[in-house]
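> Build the 3D model from these lines:
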Amino acid sequence: MRVPLSWLREYVDLPEAENGRGVAARLIDAGFEVEAVEQLGADIKGPLVVGQVLAIEELEGFKKPIRYCQVNVGSANGSGEPQNIVCGARNFAVGDKVVVILPGGVLPGNFEIAARKTYGKVSEGMICSARELGLGDDHDGIIVLPPEYEPGTDAVELLQMVDEILDIDVTPDRGYCMSLRGLAREVATAYGLPLRDPALLDVTPPNGAGPQVRISDAVQADGCDLFVARAVVGLDPAARTPIWMQRRIQKAGMRPVSLIVDVANYVMLEIGQPLHTYDRGRVSGAIGVRRAEPDEVVTTLDGAKRKLVGGRDLVITDDSGPIGLAGVMGGGSTEIGPESTDVVIEAAHFDPPSISRTARRLKLPSEAAKRFERGTDPAAAAAAAQRAVDLLQLLGGETALVEAGVTEVGGVRPLAPITMPADHPDRVAGVTYGRETVVRRLQEVGCAVSGSDVLTVVPPSWRPDLVEVNDLAEEVLRLEGYDRIPSTMPHLPPGTGLTAGQRARRRTGRALAGAGFVEAPSFPFLDASVFDALGLDADDERRRTVDLVNPLNADEASMRTTLLPGLLAALRRNVGRGTHDVALFENGLVFVRREGQAPAAPRLAVDRRPTDEELASLEAALPAQPRHVAVVLAGQFGPAGWWGEGREASWADAVQAARVVADAVGVELVPRQASYAPWHPGRCAELRLGGPDGRVVGHAGELHPRVVKALELPERTSAMELDFDALVRAAEASDAVQAGRISSYPVATQDVALVVDAAVPAGEVEAALRDGAGELLESLRLFDVFEGEQIGAGKKSLAYALRFRAPDRTLTADDASAARDAAVAAASTRVGAVLRG
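The predicted model follows:
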């Protein structure tokens, strides 16, 4: 909300020396966010005056029309002689009054004006447009003033060019501050000064003789509980908005249009009640308010045809059908035009959620909708209509007449009284305010207060946000000053340290970072269509998403069931910006809809602890939220340099990342070949827990080429995802970790090459060797895989390095050979391995 300080002073007698920054400081202390204090006219220097065009000479021979004008500026130039000015605009004629800046003046942007020769003539100043003066973006032509102003009049004062504008970010719960009336009330309270309320008018009471209005009973109950209609006839189409009103509208951030529209906007800015004006000659029959019919369409003022949602959108109608979107935007069929003389004025009170839903769905954040969705003051509707008709009669010409008929359908519903202990704000803040202070502050807000130790408080009509005792306490606290509330540290019991899961997460993060991965947390939202790109089956459990009712982004309305979409999007974004070697990881929650999950969470009370039944119902409405860890990588995983060539990332690096995670948690993973989307069926490993559990806890490998193409990823992108919670549970269930024994005796190394069927997993061969080698085996490493004609079709050779060591002696060659032979024998028995000759 942009608030001109000069306009604010009309309602509050601020000290003359007070400036915008001082007012901003008081509002900040009262809990408002003032984004800026803009200084208008600080960079303008005169003489800037009213001039009258005496003669115009058209200059020919140039690429664009040029005019040489003689302008009477009175005595502003010191001589009284006309000024000769070259101008390219063509929207003025001889006799018009214009704004002229004379040599020596300075326009916004430090643009100095001097007499200079141009187009073969000497130009002694400039005839100004609104943009050149910083009054708006209109640059189509210069400003033409009303004829009553004398040449030489100071245009700086006339156009109110020197002012201060407070730019205030009004929070959704303070809709009353979307007006000068509401903010003036806050300023008056902050300074302890009286308020001249612009809504305190002599309002003509309703008499049923005004424009006809019909509201259905259902809509009057929950959509539009009040509708005031007034009419003004005989308006002069040539009547113009006075400069003072135009300038106030401009300073508030809106654009002057015409007298009728400007009056409606001015009253909305002043009182906070949005108004709508109808050309009475275009309204057919009675004005109505109802819910839209299915597939109904209305053409709004911007010329667009809007398809409405039946039973939800509120529409204004006449006998011809919809003529406007209630509280959002009027319709083109009853639009005020240049020839409009008879006007119907609407001042209504609409249901905030209804207006908000319609405005957001149609992406029409109009000034009216911004106020209605925050909640307007229903008691001010009649006053706003009265103010509008009074202004139109005053400014609309000698024939303008306000009709005596006043229509008011519905009424103002009083807000529910709130009972509050007088010392409740004291207990909330930890400060002793006392009953007198509490009552005074609530009365300054506009509440009616009665009672002694227990207060009965009736909020004012413009404060629908005051619904319970803590709302009232907040008003007392902010008006007394948040800076008066002492800062105290809470007394916390001693902690028990990190949980096993927290320690495991920290170790995992450090291990993956040490392995070359960069942590890249992503938002937990996704577009469910990404599952098609990932190639998931229709019955894949990862498609069982939890969908959001009010998502931050309409394109990402589901909670993630896997970490891969967010990580792959981050990888694609980095590659698109020139980083081709990418290795990312994330450790975060996924959200899986459970069987029998409640459709919605209950709304719990805030004045007591929830019962066990309420907590159980809340838990039942939540999805399962297991923690996963995932990595994605593409490009070179080992960079090239003087030490040699780089190494391209592959499926093996993804599998190794899973081993890094398992080692950090303290469990063993056994990889097996598998087929699981979105991985390549020939380059995918399922990851099982070692030991008797042996269940699948994740997958790793190279992504399917179709997935890579659909998501626009680099070729041979690899990924891994694990159920981290399952790893932690397995680690907690296992025996305590035993420290490895350290032997001072030398190691004995034996190499073996075994020929097995190509389909036999290397992991099974390794397990057999470990079991057969016995306790002397210290480590086992696969260092070569070979397939070729030498070993036969359908076969492969696996070469292992076995390290043997004894804790109490030096092993002999026979000891090492015997352990190796036992290992080979076990592999031969279990997987059919043959020692390669």
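
> switch to C-alpha atoms for all contacts and neighbour counts from now on
Fine.

> any residues touching the helix or strand hosting Val629, and which ones?
Element membership for Val629 (DSSP states H and E) is strand 627-634. Contacts to strand 627-634, defined as CA atoms under 8 Å, 6 or more residues apart in numbering, come from residues 517, 562-564, 567-568, 571, 580-590, 648-650, 654, 657, 714-725.

> Just the buried residues from those residues, in ChimeraX please.
Buried residues within the contacts of strand 627-634, as defined by 16 or more other CA atoms under 10 Å, are selected in ChimeraX through the command that follows:
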select :517,562,563,564,567,568,571,580,581,582,583,584,585,586,587,588,589,590,648,649,650,654,657,714,716,717,718,719,720,721,722,723,724,725
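
> Next step: the contacts of strand 627-634 restricted to strands.
Judged by DSSP state E, the subset of the contacts of strand 627-634 located in strands is 582-589, 648, 718-723.

> List the residues that contact Pro565.
Under the criterion of CA under 8 Å, 6+ apart, the contact partners of Pro565 comprise 526, 530.

> Could you check how far it is from Gly182?
Here the criterion is CA to CA, to the nearest Å. By it, Pro565 lies 47 Å from Gly182.

> Before we compare anything, build this one as well:
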Amino acid sequence: MRVPIDWLREYVAVPHDATGEQIAADLVRIGLEEEGLHTGGVTGPLVVGRVLTMEPEPQKNGKTINWCTVDVGDANGTGEPQGIVCGAHNFAPGDLVAVILPGGVLTTPQGRLEVGARKTYGHVSAGMICSERELGIGDDHDGIMVLGRRFAGQDDLLAGLTPGTDAIPLLGLDRETVEVNVTPDRGYCFSVRGVAREYSHATGAEFTDPALALDAAAPPANEAGFAVRLTDDDPVRGRPGCDRYVARVVRGIDVAAPTPAWLAARLTEAGMRPISLPVDVTNYVMLGLGQPLHAFDLTTLEEPVVVRRARAGERLTTLDGVDRALDTGDLLITDHGGERPVAIAGVMGGAQTEVGKGTHDVLVEAAHFEPVSIARSARRHRLPSEASRRFERGVDPALAAAAAQLAVDLLVEHGGGVADAGVTDVGTPDAPEAVTMPVDFPSRIVGVEYSAEEVVSILRAIGCTVTRDADELTVVPPTWRPDLTTAADLVEEVARIHGYDRIPSALPTPPGGAGLTHAQRVRRIVADVLAGQGLFEVWGAPFVSAERYAALGLDVDAELARSVRLANPLSDEQPLMRTRLLATMVEALRRNVARGTRDVGLFEIGLVVDRRGEQRPAPTEDVGVRPSEETLAEIRAAVPAQPRHLAFVLAGERDRGGWWGPGRAADVTDVVDLVRVLGVALAVPVTTVADGVAPYHPGRCARVELADGTLVGHVGELHPKVVAALGLPARSVAGELDLDVLVTAAEPTVQASTLVTFPMAQSDVALVVDDAVPVADVEAALREGAGETLETVSLFDVYRGDQLEPGRKSLAFRLTFRAADRTLTTEEVSGLRDSAVASAARRTAAVQR
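All right, here's what the predicted structure looks like:
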């Protein structure tokens, strides 16, 4: 919002010597963000000149230029007339014009234009006679600006103009404009009136509300007014789309009458271009008071006007010339008893009722519309407007009559119109709801001691009606503050008006707590362990396609049954929520390899979706309304289970090669080892059992289980078809575990084992078993038979060859024994080893070599 300082001074007592920078600083202190300071786009000598002569000179290209001599007084340093070439023809000798001399600079939409003396059309043109557009004070570019016409009726001003007079202050090009950023909750600041009120709060300067006098001058509604009916069969959040509609009629307007120079200048300084008197008046009222208006050509309207929702199939050509299909949620202004749409309420009017060159009678609309309805229509039609920006943030419903009165006054004064005695004012807006608050609530929330008198005084200063009953306040917000609905909102106002800079910068003292939860500690341990193993953590967007599941060799129908399809996906190619981390991790692996990283180790901890049953859409509620407990229960029921998983992938060399020798490629034993290391770190016994599930190689896949058989996940080498389909390195290995299962299995506290100082004893044993017998089964049998003194079992050799029968393999294990209370004898160790071998023979038919 751009606020011209001269305009601001009409509403609040800004000191005469206050600069734009000071005013901006005062507004920042009260919570408005400064966007910038602006002045006219002209630097250098811009002076008043009197045209002495103008000689038309036809050119070969068919264009006629004027060779002019212009008296600029002593501004050119010589006192001699200035020779200037001009292509415009709307002036004559004797006219006063604005002349920019060599050395001056114009800032135009096309960029900076440095003016100098240059030869053109056979003459040396020393300067330029300017148009309104070139000076940035209007949109007229058909001819140059004649000061006598611009300041028509201001005879005293014109009489004091002499050639050489500085034209920059004359045209207001030295006036400053403060630009502020208005946050969504402060819609009342989309007006000079609102910013003036905020400046008053910041500095204590006296604020004069222009709406009070206008409202008092506005005549009351009567039966002679233009007929208007409010209907709404689709209210938003239980509120009608329009709860107040004021209509005033002005007849006999000269739409060709020029917009007063002061009004055009204010519009320009506020960032809007002057167009025509009726349009400029409505824009001026909107910028000044904050109430958007719309002017209809009265002769194109037929009573009564009806405000209603659009019907299916209706269309409207708006002022921008676009034929629009209307939605049943659009609020419309219609005439002929509701039969013909003439405007999208609060957004844009229709072309059929536009005020044009032939208009003489206008109907001025000032209404109050429901913010959500206007916001939805503006976005639905991609039609943001200055009016919709204000309506969707909340316009003061008490302002309509005052705004219409100001528009009528300006049209009568400057357009020569006559106001009808009939006045329409229908609808009754809801009164602001009272908010109760303990008087010490601001002090408790902000941490600054506010006295009861300060709290009451601040709330009354911003326009609230405050009633105190002992230690409780009942506060009724003003009509222009629809954002004040809770006690917390009032606390923010107290802190803001009292001064954010008076709130001490002190870090809060955190309460004593339990620290990280058990699940958080487990996740951190897991991440630290895997990072220590040389893997890098990644994050992948949780969106996949059915084609990805097919590429992984999974049962696509089964995965779709567990997944959730997004109603509005970021990409139509990835409309599903992932059911496995590997579905997205393989893309991270592929991308890293494609960019030149040959040896890769990645892991991710994230959520997956595990839907059971039919996908049910969650109910929705409007923003700003707390759902009922029943609705909340339905929302929670519609959210599928989202377990947290851990996945990792390895490709390339696990042990790097170098001058010390060749490297070793990652294989299935590496992912099995990662599982073992995680189990040790979490003190959770895990076992691996041969298995064969997608997307792994059927002969190089392991099922990870807890001691009680609970499934944790799978690890293994990715199937060659999967590797080929996804473009991954050959023999890549991966794994995915249900981290929630590990969290549940991990004890919150782990009892450390006592360090045993007695020596250990080792014994090796080689067992021959069938090739189909898993090593894990043999190891489990050895542990069962060896007893409690067995410390570790490690496989150190596997042999298949001529010395064994076909289909048989030899497994060599090293058994380590240690007793906590004595040194084991050789006889004890041999007995324990024999017991272990016997157990393996019973369970796996192993034969000792």
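
> Let me see the TM-score of these two.
With the length set by TM-score structural alignment, normalised by the length of the first structure, the two chains reach a TM-score of 0.79; 809 aligned residues with a CA RMSD of 5.3 Å.

> on average, how far is the helix or strand following the strand holding Val629 of the first structure from the matching bit in the second structure?
Along the chain past strand 627-634 of the first structure, the next helix or strand (assigned with DSSP H and E) turns out to be strand 636-638. Superposed on the second structure, strand 636-638 of the first structure shows a mean distance to its aligned partners of 7.2 Å (mean CA distance after the TM-score superposition for the first structure).

> need the helices for the stretch 451-600 of the second structure, in chain order.
If you assign secondary structure with DSSP state H, counting those that start in this stretch, the helices in the stretch 451-600 of the second structure sit at 452-461, 487-498, 518-532, 546-551, 556-562, 582-594.

> With the first structure overlaid, how far apart is the fifth one on average?
Once fitted to the first structure, helix 556-562 of the second structure is off its aligned match by 5.0 Å on average (mean CA distance after the TM-score superposition for the first structure).

> For Gly787 of the second structure, find the nearest of the helices of the stretch 451-600 of the second structure.
Taking CA to CA, helix 518-532 is the member of these nearest to Gly787 of the second structure, at 30.3 Å.

> now that closest one: how far from the chain's centre is it?
How far helix 518-532 of the second structure lies from its chain's middle: 33 Å, per CA atoms, centre = their mean, to the nearest Å.

> which residues in the first structure does it align to?
Residue correspondence for helix 518-532 of the second structure in the first structure, counting by TM-score structural alignment: residues 500-514.

> Contacts for the matching stretch next, please.
Residues from elsewhere that reach stretch 500-514 of the first structure, judged by CA under 8 Å, 6+ apart: 518-519, 585, 587, 657, 660-661, 664-665, 725, 728, 732.

> please redo it, this time with the cut-off set to 6 Å
Contacts to stretch 500-514 of the first structure, defined as CA atoms under 6 Å, 6 or more residues apart in numbering, come from residues 661, 664-665.

> before we move on, what about stretch 417-430 of the first structure?
Counting contacts by CA under 6 Å, 6+ apart, the residues outside stretch 417-430 of the first structure that touch it are 432-433, 435, 453-458, 469, 473.

> Give me the buried subset of the residues you listed.
So, of the contacts of stretch 417-430 of the first structure, 433, 435, 455-458, 473 end up buried under the neighbour-count rule (16+ other CA under 10 Å).

> Dump those residues into a markdown table; add distance to Pro425 of the first structure as well.
Converted to a markdown table, these look like this (distance: CA to CA, whole Å):
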| residue | distance to Pro425 of the first structure |
| --- | --- |
| Tyr433 | 8 |
| Arg435 | 10 |
| Leu455 | 12 |
| Thr456 | 14 |
| Val457 | 14 |
| Val458 | 17 |
| Ala473 | 5 |
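
> hmm, back to that, list the buried ones in the strand holding Val629 of the first structure?
If you call a residue buried by 16+ other CA under 10 Å, then strand 627-634 of the first structure has these buried ones: 627-634.
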